[in-house]
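Visitor: only geometry, no sequence info:
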């Protein structure tokens, strides 16, 4: 790591859903947690992966010093955490420790940890508070904000879940200093997504700094400032959408841009692909679909490929997997009956829906992204 960024006061993005909460973005934010927990919480279960044991222990020690009872629960890494067995284990810990509705869960980790911790909180005593400390770029701009919780089944990703907003989120950018390059790059996919659906300046920032972003974790003050602005802008987009549509009745669906095909890729690959890599391919597919349907200009489709490739994200997928992917997409929770639904663009910042596209359009769009299996390291866990 080269030059460290100058200390700045944390930024706060307000989210108004079934409860109002702040997403705090900055550095060295551990001292902010007790203020978020408040005085009514007595017990805290810290849910984390084994790799984050030191971070979890530091949070626990700080909470103990502040007078809280704090316990640790270690869960598997990545999508392996999102199973009913892991949930049942944490329910057992909560029950044996006499957690009440006034107690809370704190998650420390990436998107999978956030998803499962949120689901545990949503289902214990029909809902207790959860606070997220995301440690990956993907989790900071996506999973930790908005209140979607879920676990996977053999039939698909996130098919079991609920909407349960956190009571606070701490995006401590210090965690990104040691984030592996390919995890960082994968997280850029969700940032780029928010640029395409709502904030074109995000795209400009990524394009202007693509080489430096792809070279992460080598960063100077300028790049740190860029990363902070990207996180703030992406969180602000999600906060605005979630505040208007918590339960995905209409507007919130735009956050699924690229995700219909992405979730299918993840399942077909048995979750060996990083989520961001799958979303990258899914966005190019959605852009091609919109172009073929006569709703999107070639230049915007080309911009999808250029910006994603500029940071090292994949834009193609295996040409021999279409039937498998189509079968999975028909079971996707975004479908309605047999009607496939896609979020598409009509222009940058102008998302729309495409329902029940002609099967020939789907095949043609898939042909545009078909290739031999990508070799980029960003695809795999």
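Guide: Alright, I've got the coordinates. Note that the coordinates shown come from a computational prediction; the quantities given were computed from them, not determined experimentally. Residues are numbered from 1 along each chain as shown.
Visitor: going by C-alpha atoms from here, please, whenever you check contacts or count neighbours.
Guide: Will do.
Visitor: which strand or helix spans residue 106?
Guide: strand 104-109 (DSSP states H and E).
Visitor: another structure for you, compare them:
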């Protein structure tokens, strides 16, 4: 089937997201259109999916690219200075030039790491995102955020670097483990809460079809998620107006859950799921919404076996301290993305620490 195109309109940094199913041969032509002057490609791939890298490399080589491959160990721990330095070393030893294409084949870890290498080597290389997980298809591959983790927090070191293009083949999801697939649905649900009440209702009505990975349902939720993210990124590419911060609904809680639990204990989407419920309960406490909106989120998340609360054994003080390191925090004040109705959220800086602490104390 022909690919669906979702444009991301950013002036000279504009690019296209192609969404297809089982159209591996179309990747090379799409990449050539996006970076017509490139003839070398560094393929960065998650160690768990060599078959996807084989497919990508074969198609690029057939279209005239010289390729090299770097395999990255699976897991959040690979978003590190050590793995970043390894990518820099490969690029320098080749040697790469400013037309060398970096191709990120994998989930959010690979996209963030390879993207940051592309952003920083030679002051910027073209980047092709080839997401292979649902989470990366609907979120991290679009928008230009790249980076690595620091022991003090997730994604503390990074840069904005828009890709030259994003190639999404939903057939890659056929090999995705169930836990990772379900984790990605948390970010899909997020779009419904923050931007599109009708989309949220679609997810409620089609949860069974989505869970069994019905091809039409998956293409629809991926395309709509990309469209919604593109709208936000186009209006606030570098988080300067505050609009893009709405994409972080639930993430102030989620990032500390990931840090306190140890990177990899929870998948990102699992942490986001519990974080959204905490944020919604915080909105209830502030009088912004009724309990019914929180309950709809809880029910939908539970249908996908996603967590709806942090683990009871996690200590609260370190989690509160972690929130003060959140990138949204300003002038020592915690800021949260909170819903005011289904399909609309706001950035609030009037939430006292005591309220956030109470949510954590009662959530588990």
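Guide: Perfect, I can see it now. Bear in mind the structure is a predicted one, so any value in this text is a computation, not a measurement.
Visitor: picking up where we left off before, just give me the mean distance for the strand holding residue 106 of structure 1 relative to structure 2.
Guide: With mean CA distance after the TM-score superposition for structure 1, strand 104-109 of structure 1 departs from structure 2 by a mean of 0.5 Å once superposed.
Visitor: what's the first helix or strand after that strand?
Guide: helix 111-123.
Visitor: what residues sit buried inside the lengthiest helix in structure 2?
Guide: For structure 2, the helix with the greatest residue count under DSSP state H is helix 215-235. Buried residues in helix 215-235 of structure 2, counted by 16 or more other CA atoms under 10 Å: 217-219, 221-230, 232-235.
Visitor: do the same with stretch 272-288 of structure 2
Guide: Using 16+ other CA under 10 Å as the test for burial, stretch 272-288 of structure 2 gives 272-285, 288.
Visitor: sitting in helices, which of those do you find?
Guide: Taking DSSP H, the ones among the buried residues of stretch 272-288 of structure 2 that sit in helices are 272-285.
Visitor: right, and the pair among those residues with maximum separation?
Guide: Pairwise distances across those (CA to CA) peak at 19.5 Å, for the pair 272 and 285.
Visitor: how near is the corresponding residue of structure 2 for residue 56 of structure 1 to residue 204 of structure 2?
Guide: Aligned counterpart of residue 56 of structure 1 in structure 2: residue 53 (TM-score structural alignment). Distance, residue 53 of structure 2 to residue 204 of structure 2, by CA to CA, to the nearest Å: 35 Å.
Visitor: surely the match of residue 56 of structure 1 forms part of a helix?
Guide: Yes. The assignment for residue 53 of structure 2 by DSSP: H, G, I helix; E, B strand; the rest coil puts it in a helix.
Visitor: next up, the contacts around it.
Guide: Taking CA atoms under 8 Å, 6 or more residues apart in numbering as the contact definition, residue 53 of structure 2 lies against 43, 45, 105.
Visitor: look at the second one and tell me its secondary structure.
Guide: Meaning residue 45 of structure 2. Assigned by three-state DSSP, the conformation of residue 45 of structure 2 is strand.
Visitor: tell me where the stretch 1-150 of structure 1 has helices.
Guide: Residue ranges of the helices in the stretch 1-150 of structure 1, as given by DSSP state H, counting those that start in this stretch, are 33-37, 53-65, 84-96, 111-123, 137-138.
Visitor: want to throw those into CSV with distance to residue 145 of structure 1?
Guide: Formatted as CSV, the helices of the stretch 1-150 of structure 1 follow (distance: least, CA to CA, whole Å):
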stretch, distance to residue 145 of structure 1
helix 33-37, 15
helix 53-65, 20
helix 84-96, 20
helix 111-123, 9
helix 137-138, 11
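Visitor: between those helices, which one is nearest to residue 176 of structure 1?
Guide: helix 137-138 (7.0 Å).
Visitor: many thanks, we can stop here.
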